[in-house]
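> the following block contains a protein sequence and its predicted model.
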Amino acid sequence: METNLEYNKYDEIFTSILEKEKSILGFLSSIFNFLARRTDFYYVHDGFHTDMGFPPGVAEELVIKVLRKCDPKNWSLDKDEINNEIMCSTVAQEVEVIAQEDEQEMENVPEISKENAESNSAVKSDIKDNRSSFPEDYEPPLIVTQKNSESYNGAIRENYTWSQTIMDIDVTIKLPPDIKSSKDLKVTLNPGDICVACHNGDIILKDKLPFKIKTIDSFWSLSENRLLIHLEKVQERWWNKLLNKEEEIDLSKIDCSRPLNELPEDSIAKVRELQWNQEQKLKGLPTSDEIRNIEILKKAWNAEGSPFRGTEFNPNILKK
């Protein structure tokens, strides 16, 4: 592998970042934050719309491969050989998008079926008794998403644009050039309607809203000859239009995802478990369901009436 020459041209840029961040962690955070904000690196496609992002797990696999590629111990390897390994791994991951369904937990513990035995035989037999199926202190990697477009989940209209999350709406309105300060405007935000007018009475924007807003939590400000209005929704729902007279947007085409910290606690726990299971699969380690199954098997191993009672626990014999 060519070690330095081909990447020397970036040294000045990276050195500058490293000096400002003052740590390797800060440096790497800057790199991945850039990928999150300016590329589709973190976008996980569903196997149908493959023009953006990667299948599940491929982005992480690429990072691991590049990490190994840049290890000084591997500099003696052929560059094409390493790049080939990265590309082949990516293709393999794409094939695995059609994933196998997770096998169900055993319903009857004393009765060890062949199907469950085959499932559990794949689990490493050296799992410790005190190992929990899912670590409570697990924190998934922080993924920063870019959602600051003025028309994100909204629309661009002739004199204004609007964007939304499930909880609020941001409106950007173009103002006449003679509007210099807030004194030149009169903005009225009511629960069911909105009105923006010049101080002389000329209407810039006025209409009823399709749903109610919280006026006490809504506000507006001026920025570079633009009026910025923030509206808090009364109900958590997606709006198909900002104003009643406006053409509706197709809600089936917007990004309906929500930040993890906005979900109920039980949903957050489930999402984190799914993320942890995905990481376990990529590492070739058992998932939480597989760990739970093996723990159930251990309890049943020495249970009354078990043919394995008194023998050393060994799930591998179940596949015979």
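Received the coordinates, thanks.
> only C-alpha atoms from now on, for both contacts and neighbour counts.
Will do.
> ends of stretch 237-256, what's the gap?
Counting by C-alpha to C-alpha, to the nearest Å, you get 10 Å between the two ends of stretch 237-256.
> can you check stretch 277-293 too?
Using C-alpha to C-alpha, the end-to-end distance of stretch 277-293 comes out at 14 Å.
> with stretch 199-208 instead?
End-to-end distance for stretch 199-208, by C-alpha to C-alpha: 21 Å.
> in it, what counts as buried?
Buried positions in stretch 199-208, judged by neighbour count with 16 or more other C-alpha atoms under 10 Å: 204, 208.
> would you mind listing the outside residues contacting it?
Identification of contacts with stretch 199-208 by C-alpha atoms under 8 Å, 6 or more residues apart in numbering yields 175, 183-186, 192-198, 243-245.
> ok, and here's another one to check against it:
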Amino acid sequence: MADQDPSPTDIAQRDIEEKERKAREIAEQSQLPYKWTQTIRDVDVSAPIPANIKGRDMEVVLTKNKLKVAIKGQAPIIEGDFPHSILVDESSWTLETTPTPPGKEVNIHLDKVNKVEWWPHVVTGAPKIDVTKIQPENSSLSDLDGETRAMVEKMMYDQRQKESGGMTSDEQRKADLLKKFQADHPEMDFSNAKMG
């Protein structure tokens, strides 16, 4: 049975469900005592704190898999396990004065170990966001590390080759190997050889 295109009613229902999901997500995130944003490489968290608090009054624990941010002697502002590991040496926290409203803010920068994965939340006990709906920021190849850049360039080359009817890099490599093997073994008959 062939797939049918969704009807206008189905599309409208999906739009309504998507808007409700997004509104629920926004409401859940706004209830958190902190705000957070992320890129594919890192996560930034900020939480307002009273103006009279100094750095020595804070208890901030950053490990590879856990985070705790609290004013000493008070319940944590945020505490729990990360959904994915961080690079502790590349992560940090600061206490900054905010002009409006006058006060302070603790800012936490978390450098992700896995630079190709979106986080559904900062800590696993917090409400999740739908990571499939994230629109990644535009980036250039020069932003990528060598290994990732090479992989992306290969994928782009292969896509261009497919679109133009040419061979992908893997197909080209196999053809080159076969050509070399044929040159090294002229005594063998390759007339019925097929590339797979």
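Everything's here; your move. Since we're looking at a predicted model, the values are computed, not measured.
> what's the TM-score for these two chains?
Superposed pair, TM-score by TM-score structural alignment, normalised by the length of structure 2: 0.53. Supporting alignment: 119 aligned residues with a C-alpha RMSD of 2.6 Å.
> so what corresponds to Leu209 of structure 1 in structure 2?
Matched across to structure 2, Leu209 of structure 1 falls on Phe82, judged by TM-score structural alignment.
> just Ile169 of structure 1 next, same as before
Aligned counterpart of Ile169 of structure 1 in structure 2: Val43 (TM-score structural alignment).
> confirm that match sits in a strand?
Yes. Secondary structure assignment places Val43 of structure 2 in a strand (DSSP: H, G, I helix; E, B strand; the rest coil).
> verify the stated contact: it with Lys115.
No. Applying C-alpha atoms under 8 Å, one finds Val43 of structure 2 not in contact with Lys115, separated by 10.8 Å.
> so which of the two has more stuff around it?
Counted by other C-alpha atoms under 10 Å, Val43 of structure 2 and Lys115 do not tie: Val43 has more neighbours, with 20 against 15.
> in space, what's closest to the match of Leu209 of structure 1 - neighbours in sequence excluded?
Val123 (4.6 Å; C-alpha to C-alpha, 6 or more residues apart in numbering).
> and the gap between the one you found and Leu177 of structure 2?
For Val123 of structure 2 relative to Leu177 of structure 2 (C-alpha to C-alpha), the value is 50 Å.
> so for those two, which residue has more residues nearby?
Neighbours of Val123 of structure 2 and Leu177, each counted by other C-alpha under 10 Å, are more numerous for Val123; the result is 20 against 12.
> counterpart of that one in structure 1?
Checking with TM-score structural alignment, Val123 of structure 2 has Leu243 as its match.
> from what I see, that match and Pro210 are in contact.
Yes. Using C-alpha under 8 Å as the test, Leu243 of structure 1 is close enough to Pro210 to be in contact (6.3 Å).
> ok, now which ones touch the match of Leu209 of structure 1?
Under the criterion of C-alpha under 8 Å, 6+ apart, the neighbours of Phe82 of structure 2 are 65-67, 122-124.
> pull the longest helix from structure 2.
Ranked by residue count under DSSP state H, the longest helix found in structure 2 is helix 8-30.
> thought Val123 of structure 2 was touching His84?
No. The pair Val123 of structure 2 / His84 is not scored as a contact, 9.2 Å apart, by C-alpha under 8 Å.
> relative to Phe82 of structure 2, how far out is the aligned residue in structure 2 for Lys233 of structure 1?
Under the alignment (TM-score structural alignment), Lys233 of structure 1 pairs with Lys112 in structure 2. Applying C-alpha to C-alpha, the value for Lys112 of structure 2 to Phe82 of structure 2 is 10 Å.
> sec struct for Ile173 of structure 1, please.
Three-state call for Ile173 of structure 1 (three-state DSSP): strand.
> any idea how far Val66 of structure 1 is from it?
Ile173 of structure 1 sits 45 Å away from Val66 of structure 1, going by C-alpha to C-alpha.
> neighbour count winner among the two?
More neighbours surround Ile173 than the other of Ile173 of structure 1 and Val66, with 20 against 13 (other C-alpha under 10 Å).
> where do the helices sit along the stretch 151-300 of structure 1?
265-282, 288-301 (DSSP state H, counting those that start in this stretch).
> between the ones you listed, which gets nearest to Phe219 of structure 1?
Nearest of the helices of the stretch 151-300 of structure 1 to Phe219 of structure 1, taken as C-alpha to C-alpha: helix 265-282 at 29.8 Å.
> got the buried residues for the closest one?
Across helix 265-282 of structure 1, burial judged by 16+ other C-alpha under 10 Å covers 272-279.
> right, and out of these, which lies closest to Leu297 of structure 1?
Leu297 of structure 1 lies nearest to Asn277 out of these, by C-alpha to C-alpha, at 20.0 Å.
> sorry, back to before: can I get the buried residues of helix 265-282 of structure 1 in JSON lines including distance to Asn84 of structure 1?
Below are the buried residues of helix 265-282 of structure 1 laid out as JSON lines (distance: C-alpha to C-alpha, whole Å):
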{"residue": "Arg272", "distance to Asn84 of structure 1": "33"}
{"residue": "Glu273", "distance to Asn84 of structure 1": "33"}
{"residue": "Leu274", "distance to Asn84 of structure 1": "30"}
{"residue": "Gln275", "distance to Asn84 of structure 1": "28"}
{"residue": "Trp276", "distance to Asn84 of structure 1": "29"}
{"residue": "Asn277", "distance to Asn84 of structure 1": "28"}
{"residue": "Gln278", "distance to Asn84 of structure 1": "25"}
{"residue": "Glu279", "distance to Asn84 of structure 1": "24"}
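> just the residues you listed now: which is nearest Thr15 of structure 1?
Distance to Thr15 of structure 1 across the buried residues of helix 265-282 of structure 1 (C-alpha to C-alpha) is lowest for Glu279, with 31.4 Å.
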